[in-house]
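In: only geometry, no sequence info:
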């Protein structure tokens, strides 16, 4: 046990030191407007060289710092949460590999090395999702891996198209070649890859399924690593998607993802799945503001969201740990009395998620909504933005009502307490950043304050939809019995809205029934059928026949030679007469 504890502690200290160094360097780079390219020649053969390129600018350094900070606290938290695991060393090693893959992705200006980090994330996420080895975890792991493979193929196609330019360092070509056809195709491939990794419609079903992973992994995945990789890649490629059809396409699908996830979370009773759908909604928000041409805003929300979402998952993990692995909201209640510190952290992160003034989420969400109100935008996207904001407050208040208020709906002999000091220290470290992180990053990223002039009804619209959303969430939760009866009356509508618009069904049964079965029939009729008949097996049969004929000629049989001799004579005579 001491050995495993020491590994957690050493990992925490090392990652925290690197995180602080990285953030401080990022602040220095942004103040001095510095960008460093570091090229490492791995191998040189004759006139060819294999070169690894690293890009260090303020964005990569600050994002690396945030990833390392959150992962250090998650590993510290895992010391107690995964305390019963006999193979905790293996778990910590997988988490560190996950973080390393993300580092590769962040500092790579080259599509080949991006693919290394991208596939590393995909592989290690599969291993972490199936960490609890049961059928549900295996199914979730396969759905996660196969959904992400689509993005991997898109990235490989983008790499193939980059051959048109003579180098895979995309940063050299984005500005100058943004209007060319090959760059448009590369942009489309990158958008497809980002949509799979960041779980936009129609690839959304893997994100709630990935909740089969241990909760510390969920905290890491949903805050700053796997799902944010797509957003980060598109921030780097933002020149290719602003002001063209790709931007409009992404805006539509990101807006629908944001709305669908917010709506689905209001019908869910699994604590972790509600938070997962909340992540999906926030990813839609980042993608949509990015599609409108505001990459700095998307990056700002990415950072603030990472802080309070990691805290939200850690609080959920502490509750699940104390509830003896029960995740159903309906068995909770009155947690504010039993677990006051955990409840305070949960409420804090929930308020930050809702955009409560002066918490981390407020600075990015409020600015995004004001920029949306100020921008030239169609009414459909405008409605989706504000409706999704209202739904966020709605499901957050419903979550708090079910888990915090009333009486405990579980066993009277409950083990609920706030005595897990290792987990609490990890949560309290993030709580400080969930309060201060938004204002700190807004001062650094936007030193000159934006002047936003809006009429009163638009200025107060964000607050209005939040208040209405909170009221609706409270009413739905308060009249739980009436709500359940109402849901029975509109069963089809409720099952449609609560099942992510049937996306999990389509992604599993739909994928099996049409593409996979078609692939199976093509494989049987072509690969194992006609291509075998005319190809390998046909050639084998033909060669076997002629080799037997040849063998007969070579057996020194007098009759064979005489027949052959007479045949040659007949052929020569016929040719002579002709």
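Out: Nice, thanks for sending it over. In this text the structure is predicted, and so the values were computed from the model without any measurement.

In: rest of the way, CA atoms for contacts and neighbours
Out: Fine.

In: doesn't residue 174 belong to a strand?
Out: No. Counting by DSSP: H, G, I helix; E, B strand; the rest coil, residue 174 falls outside a strand, being coil.

In: need the contact list for it.
Out: 183, 237, 239-240 (CA atoms under 8 Å, 6 or more residues apart in numbering).

In: just the helices in the stretch 451-578 of the chain please.
Out: Ranges of helices in the stretch 451-578 of the chain, per DSSP state H, counting those that start in this stretch, are 456-459, 461-478, 480-489, 491-498, 503-505, 511, 517-522, 531-534, 536-553, 558-577.

In: in TSV, list the ones you listed along with mean neighbour count.
Out: Listed next are these as TSV, based on neighbours: other CA atoms under 10 Å:
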stretch	mean neighbour count
helix 456-459	12
helix 461-478	19
helix 480-489	12
helix 491-498	15
helix 503-505	17
helix 511	12
helix 517-522	12
helix 531-534	14
helix 536-553	12
helix 558-577	11
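
In: nearest to residue 90, of the ones you listed?
Out: Residue 90 sits nearest to helix 503-505 of all the helices of the stretch 451-578 of the chain, at 30.5 Å, using CA to CA.

In: how far does the closest one sit from its chain's centre?
Out: 17 Å (CA atoms, centre = their mean, to the nearest Å).

In: list the contacts of it.
Out: By CA under 8 Å, 6+ apart, helix 503-505 touches 202-206.

In: my guess is residue 201 is in a strand, correct?
Out: No. If the criterion is three-state DSSP, then residue 201 is coil and not within a strand.

In: need the contact list for it.
Out: Contacts of residue 201 (CA under 8 Å, 6+ apart): 195, 253-254, 256-257.

In: hey, where'd the helices end up in the stretch 301-450 of the chain?
Out: Listed in chain order, the helices of the stretch 301-450 of the chain (DSSP H, counting those that start in this stretch) span 335-338, 340-354, 360-374, 379-404, 421-445.

In: of all the ones you listed, which lies closest to residue 110?
Out: Nearest to residue 110 among the helices of the stretch 301-450 of the chain is helix 421-445; the distance by CA to CA comes to 25.1 Å.

In: flag every buried residue along the closest one.
Out: 423-424, 426-428, 430-431, 433-435, 437-439, 441-442, 445 (16 or more other CA atoms under 10 Å).

In: second structure follows, compare the two:
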């Protein structure tokens, strides 16, 4: 089963890439209208948009999916429901495909809702209380975005068609299009887990690791960014300003939270959240191509990063705490090499693939006329990225091995390693390769030496901070019970607000109402008092008590009655 879908997706990926390159060279876009049936003058059609952007993204999704499915063959080997898992993953990928190739809000909703539904099924796959809670949080948070998308569909009726791609620039000044763009913006915030909807993303780590690899690279969380890239022509300055503020805060918050985290998968999940904030902030600054470019590059190294984490967790007997790891470079040399390369790419180390997108984004931001807050938060976030990446490498690869003394840890998972090896070359070379493809002409950057070199300075400074935090176990001391560190390490209390904060007050209100109405004075003087009074007034009630004296009393009365009457 795995091999069939692996080959199918791999061949489709190669075809989509070649087709995308052809569309780029020819500067073509194809609209396909598939007519399901025609009733009088009403046509039921399904519209597909094939342009270089959708085909290139589709190629990446297919390629990563093929490697993840190949990887799952061994990762899910002992699972009784492996085929069900593979079918769920395939449904997940097909939902993403529907979303990518749709220029129509109705068909986008088809893929959008498909992603939400299948992601719920995958998050609760292991069927325990933690998974069910995480799945419910994921599903309910995403429903907010689904409702926003439904509202935008309703308002789109004013234009006579749901093919939004035709109206974006023409109707930009129209207040209805502004309203639609605000709804789409809200939908994208929930799907891409920006503040204040961030708490579901680390919770979704309850899913199996191959799913995390797929979700955090090219599907689900990137759906929101992709929708904003498609809609970016309709956004006004106010909306872009709000987007810039929210996404930059998300980027900063996730980077800070990852430095306090000890769960291997959650560190990588918070890293994804940080990168999503980076994509959205550069989109808000006005370069949708740069956001799309970083989306593609990030998809590759993040998928491989999760696959490496999955292999480590597999070997560590399902232990995810990085404090139990250490010295893994000797036991898992190939996996650790891949992990290091992905971390370098994530940090934006020169000439790795991530460097070509991240460095360009920061330089593009530096050339704009922005306030000091945005400038500062961008560079601090870059430093934090390097800091948690270095901390992760330090905890997992150096020092003493802190797990069981009796162990059998080695790189023997050949299918998993083959799946990972399929991605590693692209993690290294894709940055330079696709920077030539995506940008038809090179971007002209003109900056003074200090502003040009400050990115590299922040990378090394962040690495040093990460070393200090890991080496001297500062993070242990920081995890004391004071409010600030709890606040910073717990994603600014968002998980508490979106779970406890949402349920506590309605339940508390229910308890008060129960006390006042069901168990209060109104009940005492109302139905309960009435029943007591009626009981006291009626003599017949005493007969139902079944005391023998009552029966004897009744017998005596009956005898007296007989004697005196007759």
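Out: Alright, I've got the coordinates. Note that this is a predicted model, so its numbers are computed, not measured.

In: what residue of the first structure takes the place of residue 167 of the second structure?
Out: By TM-score structural alignment, residue 167 of the second structure lines up with residue 173 in the first structure.

In: dump the residue contacts of its match.
Out: By CA under 8 Å, 6+ apart, the neighbours of residue 173 of the first structure are residue 165.

In: any figure for the gap between it and residue 239 of the first structure?
Out: Going from residue 173 of the first structure to residue 239 of the first structure by CA to CA, to the nearest Å gives 10 Å.

In: do residue 427 of the first structure as well
Out: 38 Å.

In: so which elements touch the longest helix seen in the first structure?
Out: In the first structure, with assignment by DSSP state H, the single longest helix is helix 2-32. Helices and strands touching helix 2-32 of the first structure, by 3 or more CA pairs under 8 Å, 6 or more residues apart in numbering; DSSP states H and E, are strand 48-57, helix 58-81, helix 88-106.

In: the first one maps to which residues in the second structure?
Out: Pointing back at strand 48-57 of the first structure there. Against the second structure, strand 48-57 of the first structure falls on residues 42-51 (TM-score structural alignment).

In: can you tell me what sits against that stretch?
Out: The contact list for stretch 42-51 of the second structure, computed with CA under 8 Å, 6+ apart, reads 20, 23, 28-38, 101-104, 107.

In: hmm, try it at 10 Å
Out: Contacts with stretch 42-51 of the second structure, where a contact means CA atoms under 10 Å, 6 or more residues apart in numbering, come from 16, 19-24, 27-38, 55-56, 98-104, 106-107, 163, 165.

In: can you tell me which of the residues you listed are buried?
Out: Buried members of those, counted by 16+ other CA under 10 Å: 16, 19-21, 23-24, 55-56, 98-104, 106-107, 163, 165.

In: is there a quick PyMOL command that grabs whichever of the contacts of residue 174 of the first structure are buried?
Out: Remark: buried members of the contacts of residue 174 of the first structure, expressed as a PyMOL selection using 16+ other CA under 10 Å:
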select buried, resi 183+237+239+240
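
In: out of the helices of the stretch 301-450 of the first structure, which is closest to residue 83 of the first structure?
Out: Per CA to CA, nearest to residue 83 of the first structure of the helices of the stretch 301-450 of the first structure: helix 421-445, 10.7 Å.

In: how close does that closest one sit to the second structure?
Out: Compared with the second structure after fitting, helix 421-445 of the first structure has a mean deviation of 0.6 Å; criterion: mean CA distance after the TM-score superposition for the first structure.

In: in the second structure, what residues pair with that helix?
Out: Counting by TM-score structural alignment, helix 421-445 of the first structure falls onto residues 414-438 of the second structure.

In: centre of the chain to that stretch, how far?
Out: The answer for stretch 414-438 of the second structure is 23 Å, by CA atoms, centre = their mean.

In: tell me the centre residue of the first structure?
Out: By CA atoms, centre = their mean, the first structure has its centre lying nearest to residue 227, at 2.1 Å.

In: aligned partner of it in the second structure?
Out: Match for residue 227 of the first structure (TM-score structural alignment): residue 221.

In: based on its surroundings, how many neighbours for the residue nearest to that match when sequence neighbours are not counted?
Out: Nearest non-adjacent residue to residue 221 of the second structure, counting by CA to CA, 6 or more residues apart in numbering: residue 192, 4.5 Å away. Counted with other CA atoms under 10 Å, residues neighbouring residue 192 of the second structure total 27.

In: which position in the first structure pairs with residue 192 of the second structure?
Out: Checking TM-score structural alignment: residue 192 of the second structure goes with residue 198.

In: quick check: that match touching residue 223?
Out: No. Between residue 198 of the first structure and residue 223 there is no contact under CA atoms under 10 Å: 11.6 Å.

In: intersection of neighbour lists for these two?
Out: residue 279.

In: counterpart of residue 376 of the second structure in the first structure?
Out: By TM-score structural alignment, residue 376 of the second structure lines up with residue 383.

In: check contacts around its match.
Out: Contact partners of residue 383 of the first structure, counting by CA under 10 Å, 6+ apart, are 255, 259, 389.

In: how far away is the closest residue to the last one other than its chain neighbours from residue 567 of the first structure?
Out: To tie it back to what came earlier, the one meant is residue 389 of the first structure. Spatially, and ignoring its direct neighbours in sequence, residue 389 of the first structure is nearest to residue 466 (6.5 Å; CA to CA, 6+ apart). Distance of residue 466 of the first structure to residue 567 of the first structure, computed by CA to CA: 98 Å.
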